[in-house]
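Visitor: What follows is a protein structure lacking sequence information:
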């Protein structure tokens, strides 16, 4: 293989796009792959948050493009998938990470709640992959990494809408990986455990809930966005050439216990 005499985890010369890249898990993905050598397009709704992450990436000596985007608008998604090639010359790595949640019991959930979750977590994620495939095939290299969840595997009360969307992410990861297996594109997903981010900060500070999480995690701690970095770099790199269609938990041992 092309990397046999070099570092299989080196991303120098590769261009990545990260949705949901302004904070939390997405910002952790972006920093990790930039540290491994990739140039990055950052997308999220908040330009201010994106610029903060972009400053860190520029400090590593990487090129970075900030692209405020609402992924629930598929016209914006289609345009975003052209941006890496237009601005940085190619499109190699896609972290399909934008996500949202409305934590409600089924008795209180409305069709609008369902649509709000699925429009971002599933519909946008599916069509973003569709629009990313062409530029990746043109460049002869592709790594699509979706963000799944523990709720892709297990049921959690109050998370039925989120779990349904993330179960869908897991299954479409497997199906699309199979469709593309004879191309240069690999499709996998990372299923984070409980990671301390802005989305989970309130629950982190709920003593009863946080104690329950720690009782389920063999490592006895919440994860941090940086804990996802090694898996992110592996799935982005030539080292993952023979890995496709997998949903990889990064959860402190939860799913293995």
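Guide: It's in. In this text, all values refer to a predicted model and were calculated from it rather than measured experimentally.
Visitor: going forward, measure contacts between C-alpha atoms and count neighbours the same way
Guide: OK.
Visitor: pretty sure residue 62 contacts residue 36?
Guide: No - using CA atoms under 8 Å, residue 62 is not in contact with residue 36, being 10.0 Å away.
Visitor: Who are the packing partners of the longest strand seen in the chain?
Guide: Using DSSP state E to define each element, the chain has its longest strand at strand 185-192. With contacts taken as 3 or more CA pairs under 8 Å, 6 or more residues apart in numbering; DSSP states H and E, strand 185-192 sits against helix 125-139, strand 142-147, helix 160-179, helix 229-236, strand 247-250.
Visitor: here comes the other one, which I'd like you to weigh against the first:
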């Protein structure tokens, strides 16, 4: 019996989860989850704009993607700077005629108790993890509305579902980002735009290296997770590729948890 995938291939129909012809901006894609998502999108045929602070690092990443047969470009700008965000989005649309997919991945993580969190640090966290997503979604959404098509994917966290000790500012931004996602989903839906969030759990990236190198902390993470392991960046990247695809056109305002079941159980 032919599968749905084989039938599509035999008939020449659009392949499952293809992003061919789409233009995608993935913020914070020079490393970690952003890098994995950029690679996954490129493999699915998208023209990927990689973003980060180091232009040379971005150029090298784009070159590697193009050497693998993908189409890639670069954008280096401050996601907390409204004029910079507007210029970057407008430049992408001017250069490529469209922006189909926006992944808000860039952000900060820090550890501090409520009593010890300075107001300046609180505001920095809000700007990096929440306001930046609003600014980019607002500008990208304006262009997407003109074309009546778009995918906005916000990278939240499993910490957006509960509290984590000494991480009040971070937890607050990730809870709020889920609320922003649902608001975007409501307001943009009439224009063919979907907005969804991914809530990763403990993923093995350079940002979590210190935890993994601490044997006690590493053992706690594995014991806390029903699958007994850390997630891999590709676990999140494949979820993002699905949400960016045509197959997810009726998924809107969703929070897709990618944490191995950690947030679903009490152990």
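Guide: Sure, I can see it. The structure presented is a predicted model; accordingly, all values stated were derived computationally and were not measured.
Visitor: coming back round to it: for the longest strand of the first structure, grab the matching residue range in the second structure.
Guide: On the basis of TM-score structural alignment, strand 185-192 of the first structure is assigned to residues 193-200 in the second structure.
Visitor: in the first structure, which spans are strands?
Guide: 15-19, 39-44, 64-68, 93-96, 142-147, 185-192, 247-250.
Visitor: Tell me which residues are up against the longest strand of the first structure.
Guide: For strand 185-192 of the first structure, the external contacting residues (CA atoms under 8 Å, 6 or more residues apart in numbering) are 133, 136-137, 141-150, 152, 170, 173-174, 176-177, 180, 228, 231-232, 235, 241, 243-251.
Visitor: got it, and stretch 17-32 of the first structure?
Guide: Against stretch 17-32 of the first structure from outside (CA under 8 Å, 6+ apart): 40-47, 49-53, 56-57, 84, 91, 93-99, 195-199, 225-226, 228-230, 232-233.
Visitor: how about 6 Å then?
Guide: By CA atoms under 6 Å, 6 or more residues apart in numbering, the surrounding residues in contact with stretch 17-32 of the first structure are 40-44, 49-50, 94-98, 197, 225-226, 229.
Visitor: what does stretch 167-177 of the first structure give?
Guide: Counting by CA under 6 Å, 6+ apart, 148, 152, 187, 244-245 sit against stretch 167-177 of the first structure.
Visitor: hmm, try it at 8 Å
Guide: Under CA under 8 Å, 6+ apart, the answer for stretch 167-177 of the first structure is 121-122, 125-126, 146-148, 151-153, 185-189, 244-247.
Visitor: Give me the aligned partner of residue 175 of the second structure over in the first structure.
Guide: Match for residue 175 of the second structure (TM-score structural alignment): residue 167.
Visitor: hang on, the earlier thing: give me the mean deviation of the longest strand of the first structure from the second structure.
Guide: Superposing on the second structure and averaging over aligned pairs (mean CA distance after the TM-score superposition for the first structure), strand 185-192 of the first structure comes out at 0.4 Å.
Visitor: Okay, buried residues for that strand please.
Guide: Going by neighbour count (16 or more other CA atoms under 10 Å), the buried part of strand 185-192 of the first structure is 185-192.
Visitor: Put together JSON lines for these, with distance to residue 109 of the first structure on each row.
Guide: Shown next, in JSON lines, are the buried residues of strand 185-192 of the first structure (distance: CA to CA, whole Å):
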{"residue": "185", "distance to residue 109 of the first structure": "37"}
{"residue": "186", "distance to residue 109 of the first structure": "36"}
{"residue": "187", "distance to residue 109 of the first structure": "32"}
{"residue": "188", "distance to residue 109 of the first structure": "30"}
{"residue": "189", "distance to residue 109 of the first structure": "27"}
{"residue": "190", "distance to residue 109 of the first structure": "27"}
{"residue": "191", "distance to residue 109 of the first structure": "25"}
{"residue": "192", "distance to residue 109 of the first structure": "25"}
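Visitor: Which pair in the residues you listed has the greatest spatial separation?
Guide: 185 and 192 (22.4 Å; CA to CA).
Visitor: counterpart of residue 116 of the second structure in the first structure?
Guide: Match for residue 116 of the second structure (TM-score structural alignment): residue 108.
Visitor: again, but for residue 94 of the second structure
Guide: Under TM-score structural alignment, residue 94 of the second structure pairs with residue 86 in the first structure.
Visitor: The aligned partner of residue 41 of the second structure in the first structure: what's it in contact with?
Guide: When the first structure is aligned by TM-score structural alignment, the residue opposite residue 41 of the second structure is residue 33. Contact partners of residue 33 of the first structure, counting by CA under 8 Å, 6+ apart, are 11, 229, 232-233, 236.
Visitor: Could you rerun that using 7 Å?
Guide: Residues in contact with residue 33 of the first structure (CA atoms under 7 Å, 6 or more residues apart in numbering) are residue 233.
Visitor: tell me the contacts of the closest residue to residue 254 of the first structure other than its chain neighbours?
Guide: Nearest in space to residue 254 of the first structure, with sequence neighbours left out and distances taken as CA to CA, 6 or more residues apart in numbering, is residue 217 at 4.9 Å. With contact set as CA under 7 Å, 6+ apart, residue 217 of the first structure has these partners: 252-254.
Visitor: Let me know the closest of the residues you listed to residue 208 of the first structure.
Guide: So of the contacts of residue 217 of the first structure, ranked by how close each gets to residue 208 of the first structure (CA to CA), first place is residue 254, at 17.9 Å.
Visitor: Just to confirm, what residue in the second structure is aligned with that closest one?
Guide: With TM-score structural alignment as the criterion, residue 254 of the first structure pairs with residue 262.
Visitor: Isn't that match up against residue 228?
Guide: No - if you go by CA atoms under 7 Å, residue 262 of the second structure and residue 228 don't touch, sitting 9.6 Å apart.
Visitor: circling back to that earlier point, orientation of the longest strand of the first structure relative to strand 142-147 in degrees?
Guide: Relative orientation of strand 185-192 of the first structure and strand 142-147, computed by axes from the mean of the first three to the mean of the last three CA atoms, to 10 degrees: 20 degrees.
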